[in-house]
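Engineer: predicted structure and sequence below. I'll ask about it afterward.
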Amino acid sequence: MSNIYSFDVVKNNGEKQALSDYSDKVILIVNTASKCGFTPQYEGLQKLYDKYHEQGLEILAFPCDQFGHQEPGDDKEIAQFCSLNYNVSFPLFKKLEVNGDNASPLFSYLKKNAPGIFGSEGIKWNFTKFLVSKKGDVIKRYAPKTAPEKLENDIKEELEK
């Protein structure tokens, strides 16, 4: 796999989505959860999306229940939560696993191409973020505690390329 465009994923409504449909876009991929201390980051993610979507930013949210059972709902409940509480308009995808034997191939690829601190590939918690260039290359990984607004300069820089 040379970049993320070779992956297909499933939207939270069950529709298949080719990541190649996002070619020439700057993409922020996030594993999310509805009952996490970092859940308010949905607000910051939506602000980034509102501000930069027209310039080519896509934010792709992948709910995950592997950390403290903080995403217990089904895909419909997750979508309702995001809409009602944070007015999320960026794409939500089917709940998946990011670590272990059943990890999503996309997240396995992201972790390999942007390892965490000390080279570890495992995702430590919800709201780990991956920035992807317009060419589909993984640029950077951000820790869960990194607030979305702290990514703004990196996003602007990628959009200007």
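Structural biologist: Received, thanks.
Engineer: hey, let's count contacts and neighbours off CA atoms from now on
Structural biologist: Fine.
Engineer: burial count for the spatially closest residue to Ile155 that is not a sequence neighbour?
Structural biologist: Nearest non-adjacent residue to Ile155, counting by CA to CA, 6 or more residues apart in numbering: Val26, 7.4 Å away. Neighbours of Val26 under the rule other CA atoms under 10 Å: 28.
Engineer: list the contacts of Val26.
Structural biologist: Applying CA atoms under 8 Å, 6 or more residues apart in numbering, we find Val26 in contact with 56-58, 131-134, 155, 158-159.
Engineer: quick one: the helices in this structure?
Structural biologist: Along the chain, counting by DSSP state H, helices occupy 41-52, 75-86, 105-113, 152-159.
Engineer: possible to save those as JSON lines with distance to Gly119 and mean neighbour count?
Structural biologist: Shown next, in JSON lines, are the helices of the chain (distance: least, CA to CA, whole Å; neighbours: other CA atoms under 10 Å):
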{"stretch": "helix 41-52", "distance to Gly119": "25", "mean neighbour count": "18"}
{"stretch": "helix 75-86", "distance to Gly119": "32", "mean neighbour count": "15"}
{"stretch": "helix 105-113", "distance to Gly119": "9", "mean neighbour count": "19"}
{"stretch": "helix 152-159", "distance to Gly119": "21", "mean neighbour count": "15"}
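Engineer: which among these is found nearest to Ile4?
Structural biologist: helix 105-113 (7.2 Å; CA to CA).
Engineer: and here is the other one:
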Amino acid sequence: MTEFYDLAPLDSKCNPFPFQQFKGKVVLIVNVASRCGFTPQYAELEALYKKYNDKGLVVLGFPCNQFGGQEPGSAEDIAKFCSMNYGITFPILQKIDVNGRNENPVYKFLKSRKAGLLGFRGIKWNFEKFLIDSEGTVLARYPSLTKPMSIEPTIENLLNL
């Protein structure tokens, strides 16, 4: 059976990005898009990352174009957008599918560990969030409407702050 730390998705340059490097850290994973009504959440995700990264928080963005074609760009386009518009410094990985036949193994794992509202396993839209504790357990799943800063108290608790 796969564990969180066994996963190794691809980064934006198609190089393996092993999750083993996050042992002992709290990880927030988000499927992101540049042309979504929730795109301004990038600002709060970056704020959390800057505030808590040195204390053990990692934020990971997975671009996805499955919802309304809201992430059509190349890896370079996405990186440029994130940098210019939101000053993103947290890792933005390879664009993936989060549902369906070509679903990325990371999302297959996350959804198998934490269902959404009413037991729905699929990702409903951009900016769904998964919070993983320092032992690799998928602790919580938050819908797109949940603002990243509202998760801050839980993150602080997990970081023992």
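Structural biologist: Good, I have the coordinates. Quick caveat, the model's predicted, so the values are computed rather than measured.
Engineer: need the TM-score between these chains.
Structural biologist: Here the TM-score for the pair of chains, by TM-score structural alignment, normalised by the length of the first structure, is 0.98; 161 aligned residues with a CA RMSD of 1.0 Å.
Engineer: just to revisit the earlier point, distance to Lys140 of the first structure added to the helices of the first structure, as JSON lines?
Structural biologist: What follows is those, written out as JSON lines (distance: least, CA to CA, whole Å):
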{"stretch": "helix 41-52", "distance to Lys140 of the first structure": "16"}
{"stretch": "helix 75-86", "distance to Lys140 of the first structure": "25"}
{"stretch": "helix 105-113", "distance to Lys140 of the first structure": "9"}
{"stretch": "helix 152-159", "distance to Lys140 of the first structure": "9"}
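Engineer: can you say which of the ones you listed is nearest to Asn3 of the first structure?
Structural biologist: Taking the helices of the first structure one by one with CA to CA, helix 105-113 is closest: 8.7 Å.
Engineer: average distance between that closest one and the second structure?
Structural biologist: Compared with the second structure after fitting, helix 105-113 of the first structure has a mean deviation of 0.7 Å; criterion: mean CA distance after the TM-score superposition for the first structure.
Engineer: re the thing from before, of all the helices of the first structure, which one is nearest Lys145 of the first structure?
Structural biologist: helix 41-52 (9.2 Å).
Engineer: now the angle between helix 75-86 and the closest one, please.
Structural biologist: 70 degrees (axes from the mean of the first three to the mean of the last three CA atoms, to 10 degrees).
Engineer: angle of helix 41-52 of the first structure against helix 152-159?
Structural biologist: Using the same axes, to 10 degrees: helix 41-52 of the first structure against helix 152-159 is 40 degrees.
Engineer: what span of the second structure lines up against helix 41-52 of the first structure?
Structural biologist: On the second structure, the counterpart of helix 41-52 of the first structure by TM-score structural alignment is residues 41-52.
Engineer: that stretch vs the first structure, average offset?
Structural biologist: With mean CA distance after the TM-score superposition for the first structure, stretch 41-52 of the second structure averages 0.4 Å from its match.
Engineer: picking up where we left off before, in CSV, list the contacts of Val26 of the first structure along with distance to Gly14 of the first structure.
Structural biologist: Formatted as CSV, those follow (distance: CA to CA, whole Å):
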residue, distance to Gly14 of the first structure
Gly56, 25
Leu57, 23
Glu58, 19
Leu131, 25
Val132, 24
Ser133, 26
Lys134, 26
Ile155, 29
Glu158, 30
Leu159, 30
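Engineer: so which of these wins on neighbours?
Structural biologist: When neighbours are counted by other CA under 10 Å, Leu57 leads those with 26 neighbours.
Engineer: in space, what's closest to that one - neighbours in sequence excluded?
Structural biologist: Closest residue in space to Leu57 of the first structure, ignoring its immediate chain neighbours: Val26 at 4.9 Å, by CA to CA, 6+ apart.
Engineer: then Asn65 of the second structure?
Structural biologist: Sequence neighbours aside, Glu71 is the residue nearest to Asn65 of the second structure in space, at 4.5 Å (criterion: CA to CA, 6+ apart).
Engineer: these two touch, right, Phe90 of the first structure and Tyr49?
Structural biologist: Yes: counting by CA atoms under 8 Å, Phe90 of the first structure does reach Tyr49; the two are 7.0 Å apart.
Engineer: identify the contacts common to these two.
Structural biologist: Common contacts of Phe90 of the first structure and Tyr49 (CA under 8 Å, 6+ apart): 58-59.
Engineer: the residue nearest to Ile155 of the first structure matches what in the second structure?
Structural biologist: So, by TM-score structural alignment, Val26 of the first structure is matched to Val26.
Engineer: now that match: how far from Gly136 of the second structure?
Structural biologist: Val26 of the second structure sits 8 Å away from Gly136 of the second structure when distances are taken as CA to CA, to the nearest Å.
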